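Visitor: Build me a model from this:
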Amino acid sequence: MRTSRIRLVAAAGAVLATLALTACEDGTGTQDEGASQPAGAAESVETTPSGGSQGDKGQSTGGGTAGQDAAGDKSGNKTGDKGTSAGTGGNSGGSENSRVICNGTNTTVDARPVSRPVNHMLITVKNSGSGTCDLPYYPVLRFDEMQWVPQPVEASKPQAVVTLAPGETAYAGVLLSAADGSGDGGTTAHKLTVAFQGTTPNSDGGPSAIPALPADGVYYDSSMAVTYWQQSMDDALTY
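Guide: As a prediction, the model looks like this:
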């Protein structure tokens, strides 16, 4: 009888073990898996900081955009400052460019030999324009088709550029030939071109003038020289 009980208990244990094994295999063990959810929940909690990190990155990106906008503003401000500076420079340049040079378009020019001093000619320039003009340096003369330029009389250089208001006149004296006959290549010219210089030496001051010469022409030789523009006739004929 005792043996039968032992066998019955053993058989019952085997049956219980078999039932437990069957329950695990047929999915009834999902309760146990459900009990492990806290571990899954922990993973979910860990994901949240990760998402928060992504959000921080998004904010950081947004901050970067704001920085770029600020940089854009700085760039715009700098551009604007440069534009203002350029505008000032433009006004300054316009002021310099507004200076008018006396030339063949705003003056009338006369050229005629004088009796004293001998072998001299006087060039007279009158401002026929409506504004003030400057006469820098000295006239550049060319008789007929000559291939050389008469040299200036350096002693005649004025302290300041001659300036003509409308209606005013200025003068330049020309030594045509050496009184002692020491000059070379003497010839008689029938045409004279008077060129004007700009604000730098030997620069172009604008259209030339072609004043009429006496019918019998003007004699000159290699000693010809010209004074700087003068405010008075006497100063022009001193040299």
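Visitor: all contacts plus neighbour counts: C-alpha atoms, from now on.
Guide: Noted.
Visitor: distance between stretch 164-179 and the chain's centre?
Guide: Here stretch 164-179 shows a centroid-to-chain-centroid distance of 40 Å under the convention C-alpha atoms, centre = their mean, to the nearest Å.
Visitor: buried stuff in it?
Guide: By neighbour count with 16 or more other C-alpha atoms under 10 Å, stretch 164-179 contains the buried residues 164, 166, 169-178.
Visitor: again, but for stretch 192-199
Guide: 192-199.
Visitor: Please determine how far residue 46 is located from residue 37.
Guide: As judged by C-alpha to C-alpha, to the nearest Å, residue 46 and residue 37 stand 14 Å apart.
Visitor: let me fix that: residue 114
Guide: Applying C-alpha to C-alpha to residue 114 and residue 37 gives a distance of 125 Å.
Visitor: just residue 65 next, same as before
Guide: Distance, residue 65 to residue 37, by C-alpha to C-alpha: 41 Å.
Visitor: Next: residue 73.
Guide: 53 Å.
Visitor: same question, residue 216
Guide: Taking C-alpha to C-alpha, one finds residue 216 at 127 Å from residue 37.
Visitor: Of the two, which one has the most company?
Guide: Legend: neighbour count by other C-alpha atoms under 10 Å for residue 216 and residue 37, higher for residue 37 (12 against 9).
Visitor: And the residue nearest the centre of the protein?
Guide: When C-alpha atoms, centre = their mean is applied to the chain, the residue found nearest the centroid is residue 86 (7.9 Å).
Visitor: ok, and it, which helix or strand is that part of?
Guide: helix 37-97 (DSSP states H and E).
Visitor: need the next SSE after that helix, C-terminal direction.
Guide: Using DSSP H and E, the helix or strand that follows helix 37-97 in sequence is strand 107-114.
Visitor: From the rest of the structure, what touches that next one?
Guide: Where contact means C-alpha atoms under 8 Å, 6 or more residues apart in numbering, the residues beyond strand 107-114 that reach it are 119-129, 209-214, 218.
Visitor: for comparison, sequence B:
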Amino acid sequence: MSAFTARPRTRLFAAATVALAALSLTACNDKMGVQDEGVANPTSSTVGTPAPSGTKTGGAGQTSGSTGSTGSTGSTGSTSGGSSTGNSSGTGGSTGSGGTKTSGGSGSGTSASGSVPCNGANTKVTAQPVSRPINHMLLTVTNTGSKTCDLYYYPAVNFDDAQSVPPVMKDSQPQAVTTLTPGQSGYAGVALAGGDNGTGTNGRTAKSLSVYFFDRDNNSISPAATPALPTKGVYVDDSLKVTYWLSDAQDALTY
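Guide: As a prediction, this is how the structure comes out:
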């Protein structure tokens, strides 16, 4: 072989040797921990928690709505724009999970009995002085209307257009409101004067009487009743007091 032919082959062998050395160096660097920054670590990714059974989930800020059983006209919660609304029940339906019920419909402000406050228009009122106890008078209220009426609190009596009404005897308060069905009567006692001989102050003879009623909220209501007094009138003084409305006449005269 000539010297001219050996030199090119020597150069080619040298180039191949350099290339193999470069490949060996790259493999060595990889084993020392050099990594590609563009590859994400699969163990560091966030794994979403599965939603509980029976709920709907959506975008950020969403509140899951219950999809429990609904009534016949109810509808389940809907998801829209990243938010969710809960079940909406129809009349009489029940919603929610775990057996929770939500009643449908709306109530009425009228009592089940359909009663109304007693007043001077739906009642007849009489005022009768009694011999015992002395200086007392019995008020009798009879329901003349077609509906049950309630006698709230006590009668606000006014003799001869007095500037004020007498106080109530607090110990006469009943446990429940006196209620009158059509034709039924209620009662209140009136202590006209103090002492057996009417020794209270500012005694006078009254010739007329107005009886005012109250509603449930203790507001005076119209019209008033104007029962007749005896022709000679009745003697009253500043010790004048009344009882609450009661269902028994004898109870009304014990105070």
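Visitor: can you redo the buried residues of stretch 192-199 of the first structure as JSON lines with distance to residue 3 of the first structure and secondary structure?
Guide: Below are these laid out as JSON lines (distance: C-alpha to C-alpha, whole Å; DSSP: H, G, I helix; E, B strand; the rest coil):
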{"residue": "192", "distance to residue 3 of the first structure": "157", "secondary structure": "strand"}
{"residue": "193", "distance to residue 3 of the first structure": "153", "secondary structure": "strand"}
{"residue": "194", "distance to residue 3 of the first structure": "152", "secondary structure": "strand"}
{"residue": "195", "distance to residue 3 of the first structure": "148", "secondary structure": "strand"}
{"residue": "196", "distance to residue 3 of the first structure": "146", "secondary structure": "coil"}
{"residue": "197", "distance to residue 3 of the first structure": "144", "secondary structure": "strand"}
{"residue": "198", "distance to residue 3 of the first structure": "140", "secondary structure": "coil"}
{"residue": "199", "distance to residue 3 of the first structure": "139", "secondary structure": "coil"}
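Visitor: In JSON lines: those residues, plus distance to residue 238 of the first structure.
Guide: Converted to JSON lines, those look like this (distance: C-alpha to C-alpha, whole Å):
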{"residue": "192", "distance to residue 238 of the first structure": "22"}
{"residue": "193", "distance to residue 238 of the first structure": "23"}
{"residue": "194", "distance to residue 238 of the first structure": "21"}
{"residue": "195", "distance to residue 238 of the first structure": "22"}
{"residue": "196", "distance to residue 238 of the first structure": "22"}
{"residue": "197", "distance to residue 238 of the first structure": "22"}
{"residue": "198", "distance to residue 238 of the first structure": "25"}
{"residue": "199", "distance to residue 238 of the first structure": "25"}
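Visitor: re earlier: sort out which of the contacts of strand 107-114 of the first structure are in strands and list them.
Guide: By the criterion of DSSP state E, membership of the contacts of strand 107-114 of the first structure in strands covers 120-127, 218.
Visitor: Which pair of those residues spans the longest distance?
Guide: Spatially, the most separated pair among those is 127 and 218, at 25.3 Å (C-alpha to C-alpha).
Visitor: gap between residue 88 of the second structure and residue 102 of the second structure?
Guide: Shown here: residue 88 of the second structure relative to residue 102 of the second structure, a distance of 9 Å by C-alpha to C-alpha.
Visitor: And these two? Which one has more around it.
Guide: Ranked by neighbour count (other C-alpha under 10 Å), residue 88 of the second structure and residue 102 place residue 88 first, with 21 against 17.
Visitor: And the more buried one, how far from residue 206 of the second structure?
Guide: Relative to residue 206 of the second structure, residue 88 of the second structure is positioned 65 Å away (criterion: C-alpha to C-alpha).
Visitor: What of residue 221 of the second structure?
Guide: Noted for residue 221 of the second structure: a distance of 23 Å to residue 206 of the second structure, by C-alpha to C-alpha.
Visitor: Which of those two has more residues huddled nearby?
Guide: In terms of neighbours (other C-alpha under 10 Å), residue 206 is the more surrounded of residue 221 of the second structure and residue 206; the figures are 19 against 14.
Visitor: if I look at that one, how far off is residue 212 of the second structure?
Guide: Taking C-alpha to C-alpha, one finds residue 206 of the second structure at 17 Å from residue 212 of the second structure.
Visitor: again with residue 3 of the second structure
Guide: 144 Å.
Visitor: try residue 180 of the second structure
Guide: Taken as C-alpha to C-alpha, the span from residue 180 of the second structure to residue 212 of the second structure is 17 Å.
Visitor: Alignment lookup: residue 226 of the second structure to the first structure.
Guide: Superposed on the first structure with TM-score structural alignment, residue 226 of the second structure falls opposite residue 210.
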